[in-house]
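Visitor: quick one, what's the 3D model for this:
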Amino acid sequence: MSLNFIFPGHRVTFLSLTILLASFLVGWPNHATAADQSTATIQVSAFKVQSEAEQEAERLKKHGVDALVRHEAVEGKGMWYRVYAGRFDNERQARETAQRLKADGIINWFWVRTVPVPPAAAATPAATIRTGASALPSRASVPPPATTITPAVATLPAEPRPAPEIGAEAASAGQATVARAAPEPRETRAPLWPGTFQFNSQTTLRAFQRNTEKGEDTTVLPLYQFLQVDYGDAQAGGWSMHGYGWGRLDLNDSAHFEDTTDGELLYGYLAYRRPYSALWADLGRQQILAGVTNQSIDGLQIGAGVGETISAALFGGVTAATDTAGSDGTFGGRMALHPEPHYEVALSYEHTDVESGPDHKAGVDLFFGWREWLTLQGLSSFNLETEGWREHNYSAALRYRAFVLEPVYQVFNYQDYFGGSTESSSLFHFLVDSNEQVTITGADLQWNSATLVGISLRGNHYTYDVRQENADYLAGLVNLNLDSGSQFGAEAGRMDGRTADNAYYLYRVWG
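Guide: Got it, this is the predicted structure:
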């Protein structure tokens, strides 16, 4: 299969390209050995209090599950006690085991991780290993904007992007496996660049029809190539490199994409995680997820924690958006307070220099979790230029065995959300003049079986203040996740409103 991977040269910084190229050149010799020396484990929960984590591990052991507690630093969240279950020869075995445990009600959620095999050394089964390994930021698939404003039009799912495996040491059979220094002095320190290299490639073909300006229907057949490269083990601390991008080729040679880029470097950065601490730093093109900030920049982000109660992150650089004429300087940060194991409250700020003047916003976000069956999270952001609330966006998740109920509450003020912002060139900037406020309430009810099949029912109620209109959306969704990594899904829904814009049927499939 040919690799159609194109980067927009006028938008990619020299630093980002250098990092991505270096990850190929330096990591390639270790490709075979890294694949041969990896296993899998299951993370089943995380706690801020050690006693609660060990209590959970003991509960799993009573069900015949080999469990281990590890004390690890989580980026921007401080130190956490993670509970891991078992060690397996490959991801498929780990996933099948986790699905059985979930179907039996023993666990409520899980995360399958691939890990390098460290030198074997037995430890006390009940011991808690303090590794201080930091979690890699969630940059595998670049998240959509903090809020996608599509109250009257349902959107297609985000472009499929393969999720990378994130390394994490684990243990099996109730025994911890740790790396010990050999007698020779030259082996008493871990190498600067841990010898782990990962290369993921995914090809996606999409097909749809669009109506041209001449009133004719044209078929669009875009072929997408996604490429991800990771070198180094961020979980083990020290230095690592990460790169991810995509390219597109229109097989039907239509003019649908003539005004858009045919490829993009989504991220390409050098990462540092200080072992046994919560200090971390990323340099290069990266996605910033920090409260009110959700954008891609070319720059530096650094974070640290003060004990287990306070954590902070600062960033600075230039925006990496591809739909603007040039890059804009930006900086900001987020400070979080998490004195208790079950909740977190944070303040955030972002300042961006644009042609029309400075754009800055602030906000507060929160997280509350109780065991694995209840989570609550939300964000309220304020536009300091227009002196109005941009959004209130809150959601919850209630889990019971294979069922998940996710209620949502969202309020968007178009004038404050888009007005005076760096998003002035976005597709929805015309909504600023409408002065509309839309409120969305609803819920998703999901059922996930042990056979990797998911079924969901979705219901949302839309209220428009200026238009004085209400609309209801009801839909059913089916998802299929195969062991090979392939994903397929379908949705059928009905929007029931007073006007034509809010009265339609929606059918879509993806894979």
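Visitor: drop to CA atoms for contacts and neighbour counts, all remaining ones
Guide: OK.
Visitor: can you get me a residue count around Val438?
Guide: Val438: 20 surrounding residues under other C-alpha atoms under 10 Å.
Visitor: how far off centre is the helix or strand harbouring it?
Guide: Using DSSP states H and E, Val438 maps to strand 437-448. Here strand 437-448 is found 20 Å from its chain centre; the criterion is C-alpha atoms, centre = their mean, to the nearest Å.
Visitor: same for that strand, what does it pack against?
Guide: Helices and strands touching strand 437-448, by 3 or more C-alpha pairs under 8 Å, 6 or more residues apart in numbering; DSSP states H and E, are strand 403-413, strand 453-464.
Visitor: and the very next helix or strand once past the longest one, what other elements does it pack with?
Guide: Heading C-terminal from strand 453-464, the first helix or strand you meet, by DSSP H and E, is strand 469-481. Taking 3+ C-alpha pairs under 8 Å, 6+ apart as the contact definition, the neighbouring helices and strands of strand 469-481 are strand 453-464, strand 487-497.
Visitor: how about those in JSON lines, adding distance to Ile6?
Guide: Shown next, in JSON lines, are the helices and strands packed on strand 469-481 (distance: least, C-alpha to C-alpha, whole Å):
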{"stretch": "strand 453-464", "distance to Ile6": "35"}
{"stretch": "strand 487-497", "distance to Ile6": "25"}
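Visitor: quick revisit: turn the helices and strands packed on strand 437-448 into JSON lines, including distance to Pro194 and mean neighbour count.
Guide: Formatted as JSON lines, the helices and strands packed on strand 437-448 follow (distance: least, C-alpha to C-alpha, whole Å; neighbours: other C-alpha atoms under 10 Å):
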{"stretch": "strand 403-413", "distance to Pro194": "39", "mean neighbour count": "19"}
{"stretch": "strand 453-464", "distance to Pro194": "37", "mean neighbour count": "18"}
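Visitor: between those, which one is nearest to Gly195?
Guide: Distance to Gly195, taken as C-alpha to C-alpha, is lowest for strand 453-464 among the helices and strands packed on strand 437-448, at 35.9 Å.
Visitor: sequence B follows; please return its structure for comparison with A:
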Amino acid sequence: MGAFRKNGCGYFPLFLTVLGCLVVLASMVPVAWAAEYSLSSRSYLYLHERDNAIGPNDHLAPLYEYLSLDVWDLKEANLSFHSYGWGRVDLADASAGGRNSGDISSAYLQYRYPTGNGQAKLGRFFLAEGTTTETLDGLFLKGTGKGGFGASFYAGNPVENSIIASGGGNSLVGGRVFYVRPGLAEAGFGYLFENGDFQGKNREEAGGDLWVRFAPSWDLTGKIVYNLTTSELASHRVAFRLVPVNTIDLELGTEGYRYDGLFQKSLHPAFLPPSANGSDKVRKLFADCDWQATERLSVQAGVKRIHHDADDPGDAAYGELGFRLQMEGVLNLLGFSAALQTADLSENEYRELRGWLMGTVRKWSFSLDALTYLYEVPVNGVDTSTQIVGSAGWKASTLLSLSGDVRYTRSPRYAKDLTILLRADFALDGSWGGK
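Guide: Got it, this is the predicted structure:
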């Protein structure tokens, strides 16, 4: 079906119309049809003043509106409806290829079967099943038998959200078989076929996923995807999580991918030749630790080793150390972290420093976040990138929250970038009818 995002009026006005009709229809639902609903609106106004290092400066003022509606217990206790969409209007310079755009991210009916952990979805929905993550206009079915064996099936038109013009795939079909023991283990095998023109070929993948809990504090997760079209391993990830004591959370793992196999479907030129080396293989080893040193102080540490078969970008090693301190009073949270990356190529080496704080005063909340990168080799003649973000919010009522951010950035890309974000969040929960 291709991209649902359009310039010009787009589909968001249609979404607003449909949403309004749903609200009107809801008021006409027979009293015997008891239902619960949740309606939310999030409005964002960005004010950008950006001095680009290369090219003309930007004066941007995009206004975004995000709407969602969820309705549960529609006539039957297990039937529900979910929808989400957004729209954008530029009040100053065009910000993204056009002065306005919109997208219906999801709009689907869902039925959950009383037994077998079964479910069915019809419409536009986000799919996360095994190794597959897609947005689909179509159908999804899933069920589990008494012995723990189950299967899922999905089919429809893929929804491509791309920043460049592309038709995407024409149709997509797939499924997964699995075995699950709640709280102990789950293993699955999935298959996906997408008809389309991805570098001149269709997309065909097979994947496996595994989760095992050896003990209350020992978990193993793994995922592997094989690209049947390019006949190569696309990606894999294995992670072991260990909590030896209540105060230490440790994760060790490895992951890897090959550009040709993983990014065959990519619609962004950054992942297509010649921008990226399609034959390059990437392998990573990582370890992360979170230590609750005291009731209020926690320490985080992480290391990562990245290996590229290609000399450019070559290998790299990354390490990070930080802490979070919870406090009482006006200040609630204080944090700091420092990171260092070394690499075969000095142009990929940098140091990172970050500090942040959060606090509350009655119905007000505030935060301050500062981030700095120090590059080993200057980029466009600049060896430092700094960003400072200040935020404040006010809980006006149980239904309405108002907040704002001020962000200042200096980087090799932007000589100066000042952004003001004004935000309004409205949420309404309720019910109608009765039994």
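Visitor: okay if I get the helices and strands packed on strand 437-448 of the first structure as TSV plus distance to Trp111 of the first structure?
Guide: Listed next are these as TSV, based on distance: least, C-alpha to C-alpha, whole Å:
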stretch	distance to Trp111 of the first structure
strand 403-413	16
strand 453-464	17
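Visitor: which among these is found nearest to Ser380 of the first structure?
Guide: Among those, strand 403-413 comes nearest to Ser380 of the first structure, with 9.4 Å by C-alpha to C-alpha.
Visitor: check the mean deviation of the closest one from the second structure.
Guide: Comparison of strand 403-413 of the first structure with the second structure after fitting gives an average deviation of 1.8 Å (mean C-alpha distance after the TM-score superposition for the first structure).
Visitor: who does that strand touch, helix- and strand-wise?
Guide: Under the contact criterion of 3+ C-alpha pairs under 8 Å, 6+ apart, strand 403-413 of the first structure touches strand 388-400, strand 437-448.
Visitor: and these: which comes nearest Gln225 of the first structure?
Guide: Of all these, it is strand 437-448 that lies closest to Gln225 of the first structure, at 29.2 Å by C-alpha to C-alpha.
Visitor: residue in the first structure matching Ala206 of the second structure?
Guide: If you follow Ala206 of the second structure across to the first structure using TM-score structural alignment, you land on Ala362.
Visitor: what residues are up against the spatially closest residue to its match that is not a sequence neighbour?
Guide: Nearest non-adjacent residue to Ala362 of the first structure, counting by C-alpha to C-alpha, 6 or more residues apart in numbering: Tyr349, 4.4 Å away. Applying C-alpha atoms under 8 Å, 6 or more residues apart in numbering to Tyr349 of the first structure gives the contacts 291-293, 332-334, 360-363.
Visitor: likewise Lys416 of the second structure?
Guide: Counting by C-alpha under 8 Å, 6+ apart, Lys416 of the second structure touches 49-52, 408-410.
Visitor: so what does it match up with in the first structure?
Guide: Under the alignment (TM-score structural alignment), Lys416 of the second structure maps onto nothing in the first structure.
Visitor: ok, now Gly174 of the second structure?
Guide: Using TM-score structural alignment, Gly174 of the second structure sits opposite Gly332 in the first structure.
Visitor: number of nearby residues for that match?
Guide: Gly332 of the first structure has 22 nearby residues by other C-alpha under 10 Å.
Visitor: quick check: Tyr343 of the first structure touching Asp365?
Guide: No. In this structure Tyr343 of the first structure lies outside contact range of Asp365 using C-alpha atoms under 8 Å: 11.0 Å.
Visitor: between these two, which is the more surrounded one?
Guide: Asp365 (22 against 17).
Visitor: the host helix or strand of Leu270 of the first structure against the second structure, how far on average?
Guide: Taking DSSP H and E as the definition, Leu270 of the first structure sits inside strand 263-273. Taken over the aligned residues, the distance from strand 263-273 of the first structure to the second structure averages 1.5 Å (mean C-alpha distance after the TM-score superposition for the first structure).
Visitor: in the second structure, what stretch matches that strand?
Guide: Going by TM-score structural alignment, strand 263-273 of the first structure sits over residues 102-112 in the second structure.
Visitor: what's the matching stretch in contact with?
Guide: 4-7, 9-12, 15, 78-88, 118-126.
Visitor: repeat that with 6 Å
Guide: 5, 10-12, 78-88, 118-125 (C-alpha atoms under 6 Å, 6 or more residues apart in numbering).
Visitor: what's the longest helix along the second structure in contact with?
Guide: Longest helix in the second structure, counting residues (DSSP state H): helix 12-28. Helix 12-28 of the second structure is contacted from outside by 87, 102-103, using C-alpha under 6 Å, 6+ apart.
Visitor: swap in 8 Å and give it another go.
Guide: The list of residues contacting helix 12-28 of the second structure from outside it, by C-alpha under 8 Å, 6+ apart, reads 69, 85-87, 101-104, 432.
Visitor: just stretch 304-319 of the first structure next, same as before
Guide: Residues from elsewhere that reach stretch 304-319 of the first structure (C-alpha under 8 Å, 6+ apart): 75-79, 278-280, 288, 290, 295-303, 327-340.
Visitor: of the residues you listed, buried ones?
Guide: 75-79, 278-280, 288, 290, 295-303, 327-338 (16 or more other C-alpha atoms under 10 Å).
Visitor: just the ones of the contacts of stretch 102-112 of the second structure in helices?
Guide: Phe12.
Visitor: hang on, the earlier thing: buried sites along the match of strand 263-273 of the first structure?
Guide: 102-112.
Visitor: sorry, back to before: can I get the helices and strands packed on strand 403-413 of the first structure in TSV including distance to Ala103 of the first structure?
Guide: Shown next, in TSV, are these (distance: least, C-alpha to C-alpha, whole Å):
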stretch	distance to Ala103 of the first structure
strand 388-400	10
strand 437-448	9
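Visitor: to Arg100 of the first structure, which of these lies closest?
Guide: With C-alpha to C-alpha as the criterion, Arg100 of the first structure lies closest to strand 437-448 of these, at 11.7 Å.
Visitor: buried residues, that closest one. List them.
Guide: Buried, per 16+ other C-alpha under 10 Å, within strand 437-448 of the first structure: 437-448.
Visitor: would you mind pulling the contact partners of that strand?
Guide: 151, 402-414, 454-466.
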